[in-house]
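1. following is a predicted model, sequence given first.
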Amino acid sequence: MKKRWKHGVYVLIALAMLLIALPRISLTGGLGLVNGFGIVWVLFALMVIGANLHFLLGVDDEKRQALERVRKAKLQQWQLQLDKERGRSI
């Protein structure tokens, strides 16, 4: 929970940068070097916002819990398999 505030600040900063920059980026001149840079910059800012929102929404926590459930199920299967093999050898 302590680190979440940093991600909130990062989202706000990236949004502010995007809101300031978008009106200044002109796409009327065709696909030139300057316009290409502007497009790449906007895409990068959107990626930064998306990554921080991903963390803030707790998607990583859900994924981690799902992976933990899968890991426990596999361990239980392996344990059953080992117990079965030990029963045959005795």
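-> Now that the structure is in, tell me what you want to look at.

2. switch to C-alpha atoms for all contacts and neighbour counts from now on
-> Fine.

3. measure the closest residue in space to residue 45 that isn't next to it in sequence to residue 22 for me?
-> Nearest residue to residue 45, sequence neighbours excluded (C-alpha to C-alpha, 6 or more residues apart in numbering): residue 14, at 6.1 Å. Residue 14 is 12 Å from residue 22, where distance means C-alpha to C-alpha, to the nearest Å.

4. so these two - more neighbours on which side?
-> residue 14 (20 against 12; other C-alpha atoms under 10 Å).

5. where does the more buried one fall, secondary structure wise?
-> Under the criterion of DSSP states H and E, residue 14 resides in helix 4-21.

6. show me what that helix is packed against.
-> Here helix 4-21 touches helix 33-56, going by 3 or more C-alpha pairs under 8 Å, 6 or more residues apart in numbering; DSSP states H and E.

7. one more to weigh against that first structure:
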Amino acid sequence: MARKMKAGLYTLLCAGMLIYAVPRLSIGNGWTQETLFGVIWICMVLLIIAAQLHDLLGVDEKTDEEIRKLKRYKYWRLQQRIIQQAERDRGNG
């Protein structure tokens, strides 16, 4: 839950930053350095907002669950190997 709150907060902060900055950027005066900076800055903020919305909407929840299951399985397999090795060592000792 904290992860979604964090993503929501970052989305709102970036949106506020975008609303505040866009009127102050000098865009539309030809391809000057200021225009290029403004376009790149806006694209970067929109990319950050898109990434936060992607996280906020939980697009990868199924993938995250599959990764958790795989990690649990690997941990279980490791435990089984350790138990088998301990049993073999006890039998030889």
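-> All right, it came through fine. As the structure is a prediction and not an experimental result, all values here were calculated from the model.

8. returning to that earlier point: who touches the helix holding residue 14 of structure 1?
-> The contact list for helix 4-21 of structure 1, computed with C-alpha atoms under 8 Å, 6 or more residues apart in numbering, reads 42, 45-46, 48-49, 52-53, 55-56.

9. mean deviation, that helix versus structure 2?
-> Superposed on structure 2, helix 4-21 of structure 1 shows a mean distance of 0.5 Å to its aligned residues (mean C-alpha distance after the TM-score superposition for structure 1).

10. dump the residue contacts of residue 87 of structure 2.
-> Residues counted as contacts of residue 87 of structure 2 (C-alpha under 8 Å, 6+ apart): none.

11. same thing with the one 4 residues further on?
-> By C-alpha under 8 Å, 6+ apart, the contact set of residue 91 of structure 2 is empty.

12. any idea which element it lies in?
-> Using DSSP H and E, the element containing residue 91 of structure 2 is helix 61-92.

13. please apply the same query to residue 71 of structure 1.
-> Secondary structure (DSSP H and E) places residue 71 of structure 1 in helix 59-89.

14. what's the answer for residue 26 of structure 1, then?
-> Taking DSSP H and E as the definition, one finds residue 26 of structure 1 inside no helix or strand.

15. residues in contact with it?
-> Contacts of residue 26 of structure 1 (C-alpha under 8 Å, 6+ apart): residue 35.

16. please report how far the most centrally placed residue in structure 2 lies from residue 10 of structure 2.
-> Most central in structure 2 under C-alpha atoms, centre = their mean is residue 55, positioned 6.1 Å from the mean C-alpha point. Distance check for residue 55 of structure 2 against residue 10 of structure 2: by C-alpha to C-alpha, it reads 11 Å.
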